[in-house]
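> requesting a structural model of the entry that follows:
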Amino acid sequence: MTTLPTYFPSPPQGVWHLGPLPIRAYALFIITGIVVALLIGDRRWEARGGQRGVIYDIALWVVPFGLVGGRLYHLATDWRTYWGPGGAGLGAAVRIWDGGLGIWGAVALGCVGGWIGCRRHGIPLPAFTDAVAPGLVLAQAIGRLGNYFNQELYGRETTLPWGLEIFYRRDPSGYIDPHSLDGVSTGQVALVVQPTFLYELIWNVVVFVILIYVDRRFALGHGRLFALYVASYCIGRFGVELLRDDTATHIAGIRINSFTSTFVFIGAVVYIMVAPRGREAPESLRGKEDAAEEPAREFATVAAGEASTAAVAAGSDADQGEAEDAEVGEAEDAEGAEAEEPEKAGEPEAPGAEEPEADEAEAEEPRAEAPEADEPEPTPAQDSAEPASAAEPSKAPRGRWRLRRNRPSNS
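Have a look, this model is predicted:
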């Protein structure tokens, strides 16, 4: 019994319509690939020490430049389709959503957009390319599914069991052509071909795994991981080009993309050999915004330190003030006790609280020494206190009555 090969079919169509709005599978997969690349690149950028979200800002420059560059490369290498005899013309040349992007043009002009974005943010371009390289090659793998839905970029006819069935498609005008992008499959197989889109998709996934492993194992930086991505992709692309049979520009019988892959591979290997080892310092990935915020953070830190020091000093001053108040209180109590000693001998003595007034009076007018004859005659109860007063004139009470007796002219 003969077993027929088990081929797998192409999708019945590559575009759907929501009213007048066409939804193209090619565009959906391109957008999905870009989103995946940005998500992976942003996480890797943050892990390397950069500021989260910067990748999205730079992507505003990279994506438009990359799309334009990819289209320009496609037009340059497949110019006969648009500008040759019976070509599609300028209108078809600008319809990028119909497919037709060259990876090398996208990478080249995308790097120009990346350079502009990195320069505006003050971060090194090589570090940026290293962060996005794994996500970029995975985005290419996702984008190849768009070629699958468009029935394009396939290889030569084959009888291999995994051959791809290419169907005839009928477009809205009724024209039947296997290359119709807007058509719907008639169910009739036109040919069975090598699924080169699938080969490149698988190779891109392998390169993605290699990049992740090598980056973790050897910590590549300064653009060397991006160069490894370029070199690895060139190897797979060169092999795929040998299997493709679609319309393309040839030089000496060799497809132009084979030449491009060869030269780009050599350049990538040379760059890996001469580029600096190791990775960039995390501080260099934070850009101008972080550098502008650094003085403010330092000022806030210094201000917080000074506030803490002032609080400690204020607490120490308060404690010292309380200690001084306590000492002054003790001194006043001792002075009050000395002032009360004459009262124990029966002499009328002014309270200790009035002593400051006596001091002020002494400051205004010097106290005159009273003669011994002016001393009041003691009462019989004060006889025992007079000798002590005469023997120790320095301890005479400074009461208000003493000041009046010393100044008879003012009375």
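
> contacts and neighbour counts: CA atoms only from here.
Will do.

> which residues does the closest residue to residue 92 other than its chain neighbours contact?
Excluding the flanking residues, the one nearest residue 92 by CA to CA, 6 or more residues apart in numbering is residue 82, at 7.2 Å. Residue 82 makes contact with 75, 88-90, 92-93, according to CA atoms under 8 Å, 6 or more residues apart in numbering.

> let's see this one next, to set against the first:
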Amino acid sequence: MHPILFRIGAYPVHTFGVMMMLAFAVGLWRAHSAAKRQKGEPGDVPPEAILDAGTWMILAGILGARLMFIIVDWSTYRSNILSSFRLWEGGLSFHGALFGGLLALIIFCRLRHISLLKITDLMAPSVMLSYAIGRIGCFFNGCCYGAPTNLPWGVRFDDDGHWTVPSHPTQMYSTLLSLCFFGILVWLERRKAFDGQLLCWYIILGATERFVMEIWRGGVTSTVVALGLTDVQFLCLSMMALAAIGLVVLRRAGRLSSTGNTAALEVAGH
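This next block holds a predicted model:
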């Protein structure tokens, strides 16, 4: 653990905050680069729109991630509401970040008349990469750790002045798995067949990552509901199912659109 990276005079610079800034910067750069590689077809997303949308998503994503984390771990925060505003101490939720960021992006796209599916496809790999980097900040901050373990790589974390028993470093598990999923999304990006494809796969992979992490977190910040699964895991399963349905629906819509465009070109040719 290394929560304070360095100090400027009497002011500490927290590792978590630095890693979050790095995550946002890398994510925006990568998405902006992807936008510049578009083929120049009608409806393509302007590269500058990525930077504007990213700013909206970052602010809304942080707010949503923090709110969801507080709701899930309300027993910790209800006795000290002011601690809810200490973002530098860590404590963010994947689901909250996803919902908050997506809501902001929907509003942004409606105001700027940009295709939501196209811009989310451009951003999906970058968001996964940013998430992987951000989780490193969680590790150094000592938040979001897992259940106790006897494995040799178990880590003791400082929890409000009390050292935990060796626990799963789920933050680093999350980083490694997210990097693998980032690679999958990049592979899919090069083979994209229809708008919305990468968005749906991001939701499936992101929910899979969170579902798997719950196994090693042992219900630390969530409640076991049924079948040995937590409420968060049931939410993840619901997200996977909806995204899978989305893949089928959007694929069919893409084929119909492609068929319609081909027919229109044939008519125009005659």
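
> need the TM-score between these chains.
TM-score for the superposed pair, counting by TM-score structural alignment, normalised by the length of the second structure: 0.84. Supporting figures: 248 aligned residues with a CA RMSD of 2.2 Å.

> that older thread, which of the contacts of residue 82 of the first structure are conserved in the second structure?
Here is what carries over to the second structure from the contacts of residue 82 of the first structure, by both residues aligned by TM-score structural alignment, their matches' CA atoms under 8 Å: 75, 89-90, 92-93.

> how about residue 241 of the second structure, what's its match in the first structure?
Alignment note: residue 241 of the second structure maps to residue 266 in the first structure; criterion TM-score structural alignment.

> from residue 9 of the first structure, how far off is its match?
Per CA to CA, to the nearest Å, residue 266 of the first structure is found 37 Å from residue 9 of the first structure.

> the two - which one has more neighbours?
residue 9 (16 against 13; other CA atoms under 10 Å).

> once you drop chain neighbours, what's closest to that one?
Using CA to CA, 6+ apart, the closest residue to residue 9 of the first structure is residue 165 (4.6 Å).

> the one you found in helix, strand or coil?
strand (DSSP: H, G, I helix; E, B strand; the rest coil).

> rewinding a little: can I get the kept ones among the contacts of residue 82 of the first structure in TSV including distance to residue 52 of the first structure and secondary structure?
Shown next, in TSV, are those (distance: CA to CA, whole Å; DSSP: H, G, I helix; E, B strand; the rest coil):
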residue	distance to residue 52 of the first structure	secondary structure
75	36	helix
89	44	coil
90	41	helix
92	39	helix
93	37	helix
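
> export the residues you listed to a markdown table and tack on neighbour count and distance to residue 194 of the first structure?
Listed next are those as a markdown table, based on neighbours: other CA atoms under 10 Å; distance: CA to CA, whole Å:
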| residue | neighbour count | distance to residue 194 of the first structure |
| --- | --- | --- |
| 75 | 19 | 24 |
| 89 | 15 | 30 |
| 90 | 10 | 31 |
| 92 | 13 | 27 |
| 93 | 19 | 27 |
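
> what's downstream of whatever helix or strand residue 291 of the first structure lives in, the next helix or strand?
Here residue 291 of the first structure, judged by DSSP states H and E, is contained in helix 287-339. Using DSSP H and E, the next helix or strand after helix 287-339 of the first structure towards the C-terminus is helix 341-344.

> corresponding residue for the residue nearest to residue 9 of the first structure in the second structure?
Match for residue 165 of the first structure (TM-score structural alignment): residue 155.

> residue ranges for the strands of the stretch 151-270 of the second structure, please.
Taking DSSP state E, counting those that start in this stretch, the strands of the stretch 151-270 of the second structure run over residues 158-159, 162-163, 224-226, 229-230.

> deepest-packed of those, please.
strand 229-230 (a mean of 19; mean count of other CA atoms under 10 Å).

> which ones are touching the residue opposite residue 72 of the second structure in the first structure once aligned?
When the first structure is aligned by TM-score structural alignment, residue 72 of the second structure is paired with residue 77. The neighbours of residue 77 of the first structure, taking CA under 8 Å, 6+ apart as the test, are 248-249, 256.

> would you format the strands of the stretch 151-270 of the second structure as TSV with distance to residue 253 of the second structure included?
Putting the strands of the stretch 151-270 of the second structure into TSV (distance: least, CA to CA, whole Å) gives the following:
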stretch	distance to residue 253 of the second structure
strand 158-159	50
strand 162-163	54
strand 224-226	37
strand 229-230	35
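
> residue 105 of the second structure is nearest to which of those?
strand 229-230 (28.9 Å; CA to CA).

> picking that back up, adding distance to residue 130 of the first structure, write the kept ones among the contacts of residue 82 of the first structure out as TSV.
Output for these, formatted as TSV (distance: CA to CA, whole Å):
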residue	distance to residue 130 of the first structure
75	29
89	38
90	37
92	35
93	32
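
> tell me the centre residue of the first structure?
Closest residue to the average C-alpha location of the first structure: residue 51 at 1.2 Å, with CA atoms, centre = their mean.

> over to that one. Which of the three states is it?
Counting by three-state DSSP, the backbone at residue 51 of the first structure sits in coil.
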